[in-house]
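In: here are the coordinates; sequence isn't available:
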C-alpha cells in the first residue's frame, strides 16, 4: 500500500463529504499501479493520484453521483480505444483501468486506513484486502476491507474468504476469489515497512538529505556523537535522533533489508566506527561519503583491525556514495546519494531509461 499517511491527512482535513478513488485493477500500460489513491473534493481540490492525469477529469465527473447515492461505484476506463481518442479525454494511453469510488465523511478516517497508517508509522507489515466487485450470494460487498498484521486479523474477513487472503501476493494485485455462492473481486495490497534511511552525521551538508527523503515518505533516522548538532530543531524531518558514539549508540536501532545507511559526518574516527557498525548490520545499502582515497584508507584500517570484509558487506558498500550526475552543490550531492539509495534498494542499476530494456515501472 502506498502513502497511507498522505491520504489519511487529506481525509482528516475534509470540511464536507468527498470521494476516495482507489485504482483497483489495471491491464496493459498504466502509469500508476493498483493501490494508488486520490481524494476528490466537490469543490475541485484533489489530493493524491491515480494516473498521469488521464483519468482524473472523468473520475471527478462521477463524484456527485457517489456522494448522493452513498454507495461505492466501480468505474472502468478503456485507455487505449480509438473512440476515447476521438470523443473522450484524449488520453492516448494503452490499457484498461478500474477505479473504486467511495463516499468519505468530513474529518473521518476509516478504521482500515488508521490501521494502515499505524503500520507505516511503526514500520510494520500486513495485508489489506479491498472488495471491489461481487457476483452471486457472497458474504461481502464492494468497499468492504479486511486487514491482517502477520497472523493477526485487525479487520477480520468472513471465514469463506480467509483462504484467499492467507496467500499474500508479492505486490498489489487484483484477485478473484471463487466461493460456494459466487465470486469476489479483491485488491490485495501488501503493507511493507517504508524505506528507512539512517544518516550518521549532523553537519549542514546532511540537511538536504533529510529534506529530499522526507518528500519520498521514508522513515528518517539521524545519528551523531555531537549533541549540539543532532537536534530536532536542526533536523525537523527526522523521525528519530540518536546521540552518542558508535558503535554503542547504533546497537539498539532495528535495521533490516529495507533500511539504508549513509555515513557523512566527515569526522574520521567517528565515520570509521559508524561504518564498521553498519557493515555488520542487516542493511540493504551502506554508503560512505568522501573521496576515494579517504574511503579506502578507512576500509583498509577496518580490515586490519577486524579482518577482511565479507562478500555480503562489500556488495552493500558504496563509496564514494552517490550517482554521477555532475553534483557540486549540497543539494545536488544529496540528490545523487538519495538516487543511488533508491536504485540499490529497488535492485535497479540507475541507468538512463533509454538504456534500460526492462519494465520502466517495477511491480
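Out: Done, it's in. Computed from a prediction, not measured in an experiment: that's the story for all the values here.
In: could you use CA atoms for every contact and neighbour count after this?
Out: Will do.
In: mind checking the SS state of residue 85?
Out: Under DSSP: H, G, I helix; E, B strand; the rest coil, the three-state class of residue 85 is helix.
In: count of neighbours near it?
Out: 14 (other C-alpha atoms under 10 Å).
In: how near is it to residue 77?
Out: When distances are taken as C-alpha to C-alpha, to the nearest Å, residue 85 and residue 77 turn out to be 12 Å apart.
In: and for residue 117?
Out: From residue 117 across to residue 77, the span is 29 Å (C-alpha to C-alpha).
In: those two: who's more crowded?
Out: More neighbours surround residue 117 than the other of residue 117 and residue 77, with 22 against 17 (other C-alpha under 10 Å).
In: which strand or helix spans residue 120?
Out: Secondary-structure element containing residue 120, defined by DSSP states H and E: helix 111-121.
In: what's the answer for residue 209, then?
Out: Element membership of residue 209 [criterion: DSSP H and E] is helix 207-214.
In: what does residue 297 give?
Out: Secondary structure here is read from DSSP H and E; on that basis residue 297 sits in helix 292-306.
In: next: residue 277.
Out: helix 268-279.
In: list the contacts for the residue lying closest to residue 23 once chain neighbours are set aside?
Out: In this structure, residue 23 finds its nearest non-sequential neighbour in residue 99, 4.5 Å apart by C-alpha to C-alpha, 6 or more residues apart in numbering. Listed by C-alpha atoms under 8 Å, 6 or more residues apart in numbering, the contact set of residue 99 reads 21, 22, 23, 24, 25, 74, 75, 76.
In: give the buried residues for whichever strand or helix holds residue 99.
Out: In this structure, residue 99 is located in strand 95-104 according to DSSP H and E. Of the residues in strand 95-104, those buried by neighbour count under the rule 16 or more other C-alpha atoms under 10 Å are 96, 97, 98, 99, 100, 101, 102, 103, 104.
In: ranges for the helices of this structure?
Out: For the chain, the helices identified by DSSP state H occupy 4-12, 56-69, 82-87, 111-121, 159-165, 207-214, 268-279, 292-306, 311-316, 330-345, in order along the chain.
In: which of these sits closest to residue 200?
Out: helix 268-279 (7.2 Å; C-alpha to C-alpha).
In: and the closest one, what does it pack onto?
Out: Judged by 3 or more C-alpha pairs under 8 Å, 6 or more residues apart in numbering; DSSP states H and E, the packing partners of helix 268-279 are strand 259-263, strand 285-288, helix 292-306.
In: try 10 Å this time
Out: strand 196-200, strand 219-224, strand 259-263, strand 285-288, helix 292-306, helix 311-316, strand 317-318 (3 or more C-alpha pairs under 10 Å, 6 or more residues apart in numbering; DSSP states H and E).
In: here's the one I want to compare it with:
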C-alpha cells in the first residue's frame, strides 16, 4: 500500500471530475465549435465548466481561458502581459519560481527585457525586494511557492504594475479574489485541483480578452482539451465548499508529520520562513544526507515524497529552489525533501511514513558506522 505525500506534484482526480467527463463523453461528445445541435450540446457543457472555474476563482466566465496545462496557462498569461507592458517596464521575478516560469523570464531577458531578480531569502521578500516591488514592473511570481510552501502577498506591489501570478499551488487552498483586477493574469492547473492531467486555465482580464476578440486573435484554440476542461469545472465546483476545511485539516496533518520528523532527526532543518508557510507543503533538510537519495530509499518502501519539482526530479540532485532561498547554506539544498499533504492523508499514513523514515535513517547510520576508514 502506497503512502502518497506528493500532492504538490499531482492530486488524484476526484470522482466528481471523472463522472462529469464520462457523462460529457457519452452525451456531449460533439465538437464544441460545430454549428449543429450535437456541437451546441458540447459547447453548452464546456461553457458550464467555464462558469464553474470562474465561480471558484471569483472571476468572470469570459476571463477564463482553457489550455492544456498549468505550464501553458503561465506561458499564455506571460505572453499577453508582455504585450500589455511597455517595452521599458522591467520584469521582476525570482530564482525560486517553477522551472516553467524561469524559462519564460530567462527567454524574455535574452530578447532584451530588463529583469530584476528578487532574492527572497527563506522564501520571503527582504527590504531590497520590497523596494523593487513598489516600482512599476511586470511582476512574475508564485502566490504559494511550489517547494517551500511559503506565501507571498502578491498584492503588495505598485498599483501601476502588471502581474502574472502562478496560482497553481495556492488555488486548492485559498481564495483568489484579490487577483481579479484589470492588470493581473494568473494560472491554474487541473492536476492540483482534482482534474486529470492535461488541463489548465489562465485568467485574462476582460479588457485584454475583448481586445483580442476585436483583432480576431484566438486565445483559446478551436480544439481545447474540452473533456478535461469539463473535469476541471466539476473539480472546482466540488472543491469550493471544501477548500477552507481542507486547509485546516491539511495543516494539522502537516504539523503532526513535522513533529514526527523532528523526533526522528533532532537536527532537522525546516525550509521556508516561519509564519510565511501556508501549511500543506513541508520542506525539510536532513543533515549529512542527500535528499534525492532519501526520496529513492523511501520510494522502495512505497512512501512517495519529492526533493524538487516533479519535472526536475529525475535530473536534479538537489533543490534549486532551496539553493536560491538559502544561498549561503548549500547543504540545505542537498538534503532538502518536500512532503506535501492533503486533507485525505490519514493518521495511519503519517504513522507509516514516520516509521519507515525512522527505519531508513537508522539503517543508514548503522551502515555509516561500519564503514572502513580510508
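Out: Yep, that arrived. On a predicted model such as this, the values are computed, not experimentally measured, just so you know.
In: overlay the chains and give the TM-score.
Out: The TM-score (TM-score structural alignment, normalised by the length of the first structure) is 0.23; 149 aligned residues with a C-alpha RMSD of 7.2 Å.
In: the helices and strands packed on helix 268-279 of the first structure: which one's closest to residue 344 of the first structure?
Out: In this view, these are compared for proximity to residue 344 of the first structure by C-alpha to C-alpha, and strand 285-288 is the closest at 6.8 Å.
In: what's the helix holding residue 297 of the first structure packed up against?
Out: If you count contacts as 3+ C-alpha pairs under 10 Å, 6+ apart, helix 292-306 of the first structure packs onto helix 268-279, strand 285-288.
In: can you list the buried residues in the helix holding residue 120 of the first structure?
Out: Residues of helix 111-121 of the first structure classed as buried: 112, 113, 115, 116, 117, 119, 120, 121 (neighbour count, 16+ other C-alpha under 10 Å).
In: once you drop chain neighbours, what's closest to residue 82 of the second structure?
Out: Spatially, and ignoring its direct neighbours in sequence, residue 82 of the second structure is nearest to residue 138 (7.9 Å; C-alpha to C-alpha, 6+ apart).
In: same deal with residue 298 of the first structure?
Out: residue 272 (6.0 Å).
In: thinking that neighbour is in contact with residue 301, fair?
Out: Yes. Applying C-alpha atoms under 10 Å as the test, residue 272 of the first structure and residue 301 come out as touching, 8.6 Å apart.
In: who has more neighbours, the two?
Out: residue 272 (23 against 12).
In: and that one, how far from residue 127 of the first structure?
Out: In this view, residue 272 of the first structure and residue 127 of the first structure are 40 Å apart by C-alpha to C-alpha.
In: same check, this time on residue 37 of the first structure
Out: For residue 37 of the first structure, the distance to residue 127 of the first structure under the criterion C-alpha to C-alpha works out to 16 Å.
In: same question, residue 285 of the first structure
Out: Going from residue 285 of the first structure to residue 127 of the first structure by C-alpha to C-alpha gives 26 Å.
In: just residue 270 of the first structure next, same as before
Out: Looking at residue 270 of the first structure against residue 127 of the first structure, where the rule is C-alpha to C-alpha, the gap reads 40 Å.
In: more neighbours: those two, which one.
Out: For residue 270 of the first structure versus residue 127, the count of surrounding residues by other C-alpha under 10 Å is larger for residue 127: 25 against 20.
In: leaving out chain neighbours, which residue sits closest to the more buried one?
Out: Spatial nearest neighbour of residue 127 of the first structure, excluding adjacent residues (C-alpha to C-alpha, 6+ apart): residue 190 at 4.5 Å.
In: my guess is that neighbour contacts residue 120. True?
Out: No. The pair residue 190 of the first structure / residue 120 is not scored as a contact, 11.4 Å apart, by C-alpha under 10 Å.
In: looks to me like residue 128 of the second structure is in a helix.
Out: Yes. Counting by three-state DSSP, residue 128 of the second structure falls inside a helix.
In: correct me if wrong: it contacts residue 118.
Out: Yes. The pair residue 128 of the second structure and residue 118 qualifies as a contact (C-alpha under 10 Å) at a distance of 8.1 Å.
In: now residue 367 of the second structure: which helix or strand?
Out: Counting by DSSP H and E, residue 367 of the second structure is found in helix 347-369.
In: show me what counts as buried in that helix.
Out: Residues of helix 347-369 of the second structure classed as buried by neighbour count (16+ other C-alpha under 10 Å): 349, 350, 352, 353, 354, 356, 357, 358, 360, 361.
In: and the third one, how far from residue 40 of the second structure?
Out: Okay, so that is residue 352 of the second structure. Separation of residue 352 of the second structure from residue 40 of the second structure (C-alpha to C-alpha) stands at 50 Å.
In: sorry, back to before: turn the buried residues of helix 111-121 of the first structure into TSV, columns for distance to residue 66 of the first structure.
Out: Below are the buried residues of helix 111-121 of the first structure laid out as TSV (distance: C-alpha to C-alpha, whole Å):
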residue	distance to residue 66 of the first structure
112	20
113	20
115	25
116	24
117	25
119	29
120	29
121	31
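In: among the residues you listed, which one lies nearest to residue 175 of the first structure?
Out: residue 112 (19.2 Å).
In: in stretch 147-164 of the first structure, which residues are buried?
Out: Applying a neighbour-count criterion of 16+ other C-alpha under 10 Å, one finds 147, 148, 149, 154, 155, 157, 161, 164 buried in stretch 147-164 of the first structure.
In: my read is residue 187 of the second structure is in a strand, agree?
Out: Yes. Checked against three-state DSSP, residue 187 of the second structure lies within a strand.
In: that one contacts residue 164, correct?
Out: Yes. Taking C-alpha under 10 Å as the contact criterion, residue 187 of the second structure and residue 164 are neighbours in contact, 8.0 Å apart.
In: what is in contact with those two at once?
Out: With contacts defined as C-alpha atoms under 10 Å, 6 or more residues apart in numbering, the residues shared by residue 187 of the second structure and residue 164 are 74, 75, 76, 77, 78, 142, 202, 203, 204.
In: distance of residue 100 of the first structure from residue 74 of the first structure?
Out: From residue 100 of the first structure over to residue 74 of the first structure the distance is 5 Å, taken as C-alpha to C-alpha.
In: now the helix holding residue 120 of the first structure against strand 219-224, angle please.
Out: For helix 111-121 of the first structure against strand 219-224, the angle by axes from the mean of the first three to the mean of the last three C-alpha atoms, to 10 degrees is 30 degrees.
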